[in-house]
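K.L.:
Build me a model:
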Amino acid sequence: MCRWLAYTGEPLQPSTLVLDAQHSVVAMSLNSPLGAETVNGDGFGLGWYPADAALPQHPAVFRSIEPAWHDQNLREISRAVRSPLFFAHVRAAAGPPIQQTNCHPFRFDRWLFMHNGGIAQFGLIRRDLMLAVDPSLYPHIQGTTDSEVLFHLGLTYGLADDPIAAVGAAIRRVEEVGHAAGVQFPMQGTFAVSDGETLWAFRYSSQGRSRTLFHSADVPTLRAMYPDASRLDAFGDHAQVVVSEPLNDLPGVFLEVPESTVAVLDPDGFRHAAFLDS
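P.N.:
Predicted coordinates:
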């Protein structure tokens, strides 16, 4: 399907993780050992919250249908920008066409959203899901992906008030409609959503066999584990990364997010909570 990364912490150049890491997002676009597809070359996106803006703020988004490894503008922007919270996504199209409006992340107001996975037999149930989107939000759907519809379902069900409950309600709606149409396992994926202050990362599938998802251990612990690892010098004490696949091969740096779990990352650190596990 796709691969993605989200960062929160002290302001950082996205290129540090998108380009320069041992197994960066651009490297994943060419070789994704843990992904459903090895190559993710059907476009990419970068979304970021400006470092000098007061919260709550509106994110900026750059998306392209070029392969991430081939796009010079991505290199320029990711080195010029500094952000305390950013998303990066590389796409392997699984049906919807390769067009800019189908590239992640998706944005509405102060929210960013991205997804790896899919809604099974989306064409069969797309109409019913679209009709469940609040009429005031419907005009903001620009592309044709299941991911964008899922995002707007989350907005419909109260993302601004309770992101965990809203994403859960959106997924349950997908499962309800899917099951009614005879789809055995309607939902698959990992999801990231943020309002610019907190990052929520979900791992869930109807079958209980979700795409891979990891997040970093806290930086002070990592410095104690690896006092000679100069690569850690780029990060502040509050830096946290969520990613589809580990960015390096150092043991203990990345922790797997369990099945049916949401990881909540904010300035206080990270915590896990059960998500749609019953």
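K.L.:
contacts, neighbours, all on C-alpha from now
P.N.:
Will do.
K.L.:
How far away from the center of its chain is stretch 156-166?
P.N.:
Chain-centre distance of stretch 156-166: 17 Å, with CA atoms, centre = their mean, to the nearest Å.
K.L.:
Check stretch 224-244 too.
P.N.:
How far stretch 224-244 lies from its chain's middle: 20 Å, per CA atoms, centre = their mean.
K.L.:
One more: stretch 175-194?
P.N.:
17 Å.
K.L.:
in it, what counts as buried?
P.N.:
Buried residues in stretch 175-194, counted by 16 or more other CA atoms under 10 Å: 175, 177-178, 183, 185-194.
K.L.:
run this one through as well so I can compare:
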Amino acid sequence: MCRWLAYSGSPVLVEDLLYKPEHSLIVQSMHSTMGAEATNGDGFGIGWYGSPQTPGIFRSIEPAWNDRNLRDLSAHISSPRVFAHIRAAIGSPVQQTNCHPFRQGRWLWMHNGFIDGFHAMKRDLALAVDPDRYADIEGTTDSELLFFLALSFGLEDDPQAAVARAVGLVEEVAERHHVQFPVQGTFATTDGATTWAFRYSSDGRSRSLFHSTDVSMLKHQYPENPALHELSDDARLVVSEPLGELRGAWREVPESSCVAIHGGEEKVSPFTPMTRAGTR
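P.N.:
Alright, predicted model coming up:
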């Protein structure tokens, strides 16, 4: 599988997110403790927001722990919203266009997991992508195709409903192909102002996902922890696995849930796929 993190809050150096935590994403690229594989060395990517209207992205097929450019760039990029992803490929080639996050306009998208039976279902799913968007698909992954399905189903207007429709379509098509549990994953998307993260699998046993708790409360609880006092009170993280062992700092995102983060507020709500008829 893969590992990822999504940060929002006051601008921070990407280096502080990727390298400094005790169990950082760079550490996880070599020694993940909650992933399907301990090593996630099939490339990486970061996405961040700055002055331009669209986010910047940097993706590479190098292992994250071994990329000097990532180390250097992360010490110079400061952003209020960052997506970072380390990849463990399943089936699709290790190439730059298959590395997450994926970008369309102001939107970023990343995924940990897979669509079972994707090879057999790919044509049926691709035909559901808006023809005006199809040419922008660059890679060969199930993750990118799912992103374009969500865009086709109204991601820019109602992200939670669009992802529910995209996942619902995958399950509909899988049923025709006799695939019992097609969807496994945690997904994240953002327009630069709000982050939506999803935890869902068809068999109800999704990959791990956590969100950080209120920073102001943690500052009060741990007044002598310097790392906490460098964060703004509205800082929030969603991660595949916790970045440290600080008690009370992380909450597990419930199964079949969506967490939406805007400013310093997070809202957790149930997530249920929708068919094209609008029902489960």
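K.L.:
Mind picking the two most distant members of the buried residues of stretch 175-194 of structure 1?
P.N.:
Val183 and Ser194 (29.7 Å; CA to CA).
K.L.:
out of the buried residues of stretch 175-194 of structure 1, which are inside helices?
P.N.:
Glu175, Val177, Gly178 (DSSP state H).
K.L.:
Closest one of the residues you listed to Phe151 of structure 1?
P.N.:
Glu175 (14.9 Å).
K.L.:
if I look at that closest one, how far off is Gln207 of structure 1?
P.N.:
Taking CA to CA, to the nearest Å as the measure, Glu175 of structure 1 falls 11 Å from Gln207 of structure 1.
K.L.:
all strands of the stretch 101-250 of structure 2, in order?
P.N.:
102-104, 107-115, 183-190, 194-201, 210-212, 236-239, 250-252 (DSSP state E, counting those that start in this stretch).
K.L.:
I'd like these laid out as CSV, including distance to Leu151 of structure 2.
P.N.:
Formatted as CSV, these follow (distance: least, CA to CA, whole Å):
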stretch, distance to Leu151 of structure 2
strand 102-104, 9
strand 107-115, 9
strand 183-190, 11
strand 194-201, 14
strand 210-212, 25
strand 236-239, 22
strand 250-252, 27
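K.L.:
which stretch among these comes nearest Ala88 of structure 2?
P.N.:
Closest of the strands of the stretch 101-250 of structure 2 to Ala88 of structure 2 is strand 107-115, at 9.0 Å (criterion: CA to CA).
K.L.:
ok, average deviation of that closest one from structure 1?
P.N.:
Once superposed with structure 1, the aligned residues differ from strand 107-115 of structure 2 by a mean of 0.2 Å; criterion: mean CA distance after the TM-score superposition for structure 1.
K.L.:
so where is that strand in structure 1?
P.N.:
Mapped onto structure 1 using TM-score structural alignment, strand 107-115 of structure 2 spans residues 111-119.
K.L.:
same deal with stretch 194-211 of structure 2?
P.N.:
The aligned range for stretch 194-211 of structure 2 in structure 1 is 198-215, by TM-score structural alignment.
K.L.:
Next, the distance between the ends of the matching stretch.
P.N.:
Taking CA to CA, stretch 198-215 of structure 1 runs 14 Å from one end to the other.
K.L.:
Please compute how far it lies from its chain's middle.
P.N.:
For stretch 198-215 of structure 1, the gap between its own C-alpha mean and the chain's C-alpha mean amounts to 10 Å (CA atoms, centre = their mean).
K.L.:
Repeat that for stretch 263-278 of structure 1.
P.N.:
Distance, stretch centre to chain centre, for stretch 263-278 of structure 1: 15 Å (CA atoms, centre = their mean).
K.L.:
cool, stretch 121-136 of structure 2 as well?
P.N.:
On CA atoms, centre = their mean, the centre of stretch 121-136 of structure 2 falls 21 Å from that of its chain.
K.L.:
now do stretch 19-29 of structure 2
P.N.:
So, by CA atoms, centre = their mean, the centroid of stretch 19-29 of structure 2 is 16 Å from its chain's centroid.
K.L.:
Please apply the same query to stretch 174-187 of structure 1.
P.N.:
23 Å.
K.L.:
gap between Gly105 of structure 2 and Tyr49 of structure 2?
P.N.:
In terms of CA to CA, Gly105 of structure 2 sits 12 Å off from Tyr49 of structure 2.
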